[in-house]
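>>> Need coordinates for the following:
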Amino acid sequence: MKKLIGKVSTVLMFLAGVVSYGQTEKCELSLMAYIPEQTDGLYSGASGQLMTKLKSFIMASGLGSSDDYAQFAITPEFNVVEKNILPGPPRSFVLDLEMTLFVGDAFGQKVFASTTVPLKGVGESETKAYINAFKKLNPKNKEVAAFIDEAKKKIIAYYDSNYTTIIKKAETQANQKNFEEAMFLLMAIPDCSKGYDAGMKSAEKVYQLYVDHTCMENFNKAKAAWNSQQDAYGAHEAGQYLIDIFPESKCYSAAIALQREMKAKVKEDLDFEIKVYNDAVSLEQQRIEAWKAVGTAFAKRKGDTYVILRR
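Okay, here's the model as predicted:
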């Protein structure tokens, strides 16, 4: 295996999204589409075409897409089998390629499945030759569909066998106040895995620790800002901390009381709102989305050390 490391700028440039799919009707599994940085200029003009085709493979497999970071990624690697330049006019580039697709653990450096697809492209430039090669990719390719299905099964099997270890690791991280990493690990457990219910119970506990910890930090900062300057400016400064307090946290009522105190003192509408639940949306749904958001924040920061293994 050889490592391919892309920096966060590359992730942001070439990340087309995260796809979720189910083994059964109730099975959500996230897969991040990622094109690693190349040194030969390949993706400067051809990345869009390639990502469109990768999405078409995903959609043909019955998957949906979103924009979050994920534990797992589908990523391509190329081998130029033969390159010829035909004299013109116009001059033409002829490329015979092998594209290998991998599904791997983006942060755990493990490959679950791979498949190789032969490609050929002709164009007036090397980039156009790549683009024309990508255009020939068939979203109904049976080998790619089987490859994605194989990866899905192996990922679920991985969680079935390792969820207790994952939960212990997450709880250790939470005890060290690495709450975001803990939530990332727990929210990656698919709902069709044997460990899903145990993971969600742990996530509920970890999230409560997280919101209580951040609440006290932000409330104390808000209180200090307001006590130092009890006017519109002080209220604005305090508000920047209060908006990061969650409704489930133990000091939420104290944050609301401070907001009312500031409003009564300043006697004008404040330019911030403390988080509240949307009554039109399921409370459970809002809580799970909040849990996912905490883990996503960790993944975004982790992007600058993003690693995919090759084999």
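>>> going forward, measure contacts between C-alpha atoms and count neighbours the same way
Noted.
>>> neighbouring contacts of stretch 191-202?
Contacts with stretch 191-202, where a contact means CA atoms under 8 Å, 6 or more residues apart in numbering, come from 23-24, 26-29, 156-157, 159-160, 163-164, 167, 171, 186-187, 189-190.
>>> Drop anything exposed from those.
Buried members of the contacts of stretch 191-202, scored by 16 or more other CA atoms under 10 Å, are 28-29, 156, 159-160, 163, 167, 171, 186-187, 189-190.
>>> One more, so I can put them side by side:
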Amino acid sequence: MKSCFLLAVCVVLTFASPIFAQQTPVTQEQDVKIPISVVSGNDTTSFGRLLATRLQQAVSKTGMSEYESYNFVLFPKINILSQDLTSSAPTLTVVNLEMTLIVANGYQSKSIIFNSETFSLKGVGKSQERAMLEAARSLRADNPRLQAFIDKSRQAIVRYFAANCEAIISEAQLMGRQALLAINKGPINDKAITAETQFSWAIGLLYNIRSANYSCYQSSIEKINQILNQYDDFSCQLYLGRARNHWAAREVDKTVAYLNKIPPSQKCRAGVDELLRQMDGYQERMTDKDLKEEVRVLREREKAGKDMLELVMDGQKKETSDMRDARRQETIINVLGPPTPPNRN
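From the prediction side, this is the model:
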């Protein structure tokens, strides 16, 4: 079912405002897992899909993996070293590939590469396509070298966030301030895209900290709360208005998508509750079971015991395919740089 926005994108503490009254206590010894997504670029071939599946399986074997979330990414870069035909009958195609795996942070204005390593793949088939598929099949998810690479990548992420905790928090604060400046320069609808992007980056950084270095997250909770409260103000101003507009047109899926992006705070609680009451009677005529369940969950989420950051990330992960594609493209460009213009000579 279609749901909206970013960002696309999971995660508990005590907060100052009433929204933060419910919490899930966590000790510093908590086993923090770092979720990694596989980004396969624009390769929609059978080879690209199979390779992405094998890599996702490998990531899952060493810890958590995520789908369509671009906070930490594993990106395969493929070079065809050689492609030859055998002299024997029947003629077969032999391909030798160089696969460079890159683990980086995704969906930010800049990207940091935490680890990279090159692997060799070989495939033989009746055609180039079949040979490429066989090369992808030769990559086993339990390959010891691949597993070691993913483990080392997670360790590198932890070390980076431990060493740069204060700088990363400051960067997230700056993004929050830039978002507020974008809003204050004009009508919120005119500046919404810029502010939305800045908040998305800031919240992504906070989620990265939460995943990679929980002690940093704990020690910076007051500053983190300030950013989340700024996002709360922004989302109440923008998303409640959009939800009302979509509800007026009885576009229930889009209405729910925007309500999902509003934290369950007191700042616009009355407006959200009123809109949900209007939707209650309409649910009886809804045929989409998934959508009806989403509306029910939306009403119950305040009781879930999640913290602000987790709720915001849950809302941002409900995106349209166009928005996910845009995020993927930005991640690819951030990790590998802009595409090389075609040679016109």
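>>> Next, the TM-score between them, please.
After superposition, the two chains reach a TM-score of 0.71 (TM-score structural alignment, normalised by the length of the first structure), with 271 aligned residues with a CA RMSD of 3.9 Å.
>>> follow-up on the earlier one: can you flag which of the contacts of stretch 191-202 of the first structure belong to strands?
residue 29 (DSSP state E).
>>> Disregarding residues adjacent in the polypeptide, which is nearest to the residue sitting nearest the centre point of the second structure?
Taking CA atoms, centre = their mean, the centroid of the second structure lies closest to residue 69, which sits 2.3 Å from it. Excluding the flanking residues, the one nearest residue 69 of the second structure by CA to CA, 6 or more residues apart in numbering is residue 9, at 5.4 Å.
>>> Doesn't the one you found belong to a helix?
No: counting by DSSP: H, G, I helix; E, B strand; the rest coil, residue 9 of the second structure is not found in a helix; it is coil.
>>> what's near enough to touch it?
With CA under 8 Å, 6+ apart, residue 9 of the second structure has these contacts: 68-70, 204, 313-318.
>>> coming back round to it: next step: the contacts of stretch 191-202 of the first structure restricted to helices.
Members of these lying in helices (criterion: DSSP state H): 156-157, 159-160, 163-164, 167, 171, 186-187.
>>> before we move on, the earlier item: just give me the closest of the contacts of residue 9 of the second structure to residue 108 of the second structure.
residue 204 (8.0 Å; CA to CA).
>>> quick one: what helix or strand has that closest one in it?
In this assignment (DSSP states H and E), residue 204 of the second structure forms part of helix 188-212.
>>> And the helix or strand following that helix, what's buried?
Downstream of helix 188-212 of the second structure, the next assigned helix or strand under DSSP H and E is helix 214-219. Neighbour-count burial for helix 214-219 of the second structure, with 16+ other CA under 10 Å as criterion, is recorded at 214-218.
>>> Output those in TSV, with distance to residue 59 of the second structure appended to each entry.
Converted to TSV, these look like this (distance: CA to CA, whole Å):
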residue	distance to residue 59 of the second structure
214	21
215	24
216	25
217	24
218	27
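>>> now residue 86 of the first structure, nearest residue through space, not along the chain?
Using CA to CA, 6+ apart, the nearest residue to residue 86 of the first structure is residue 92, at 5.0 Å.
>>> I'd say the one you found and residue 85 touch.
Yes: under the contact definition of CA atoms under 8 Å, residue 92 of the first structure touches residue 85, with a separation of 5.7 Å.
>>> More neighbours: these two, which one.
residue 92 (18 against 15; other CA atoms under 10 Å).
>>> I appreciate the help and will end here.
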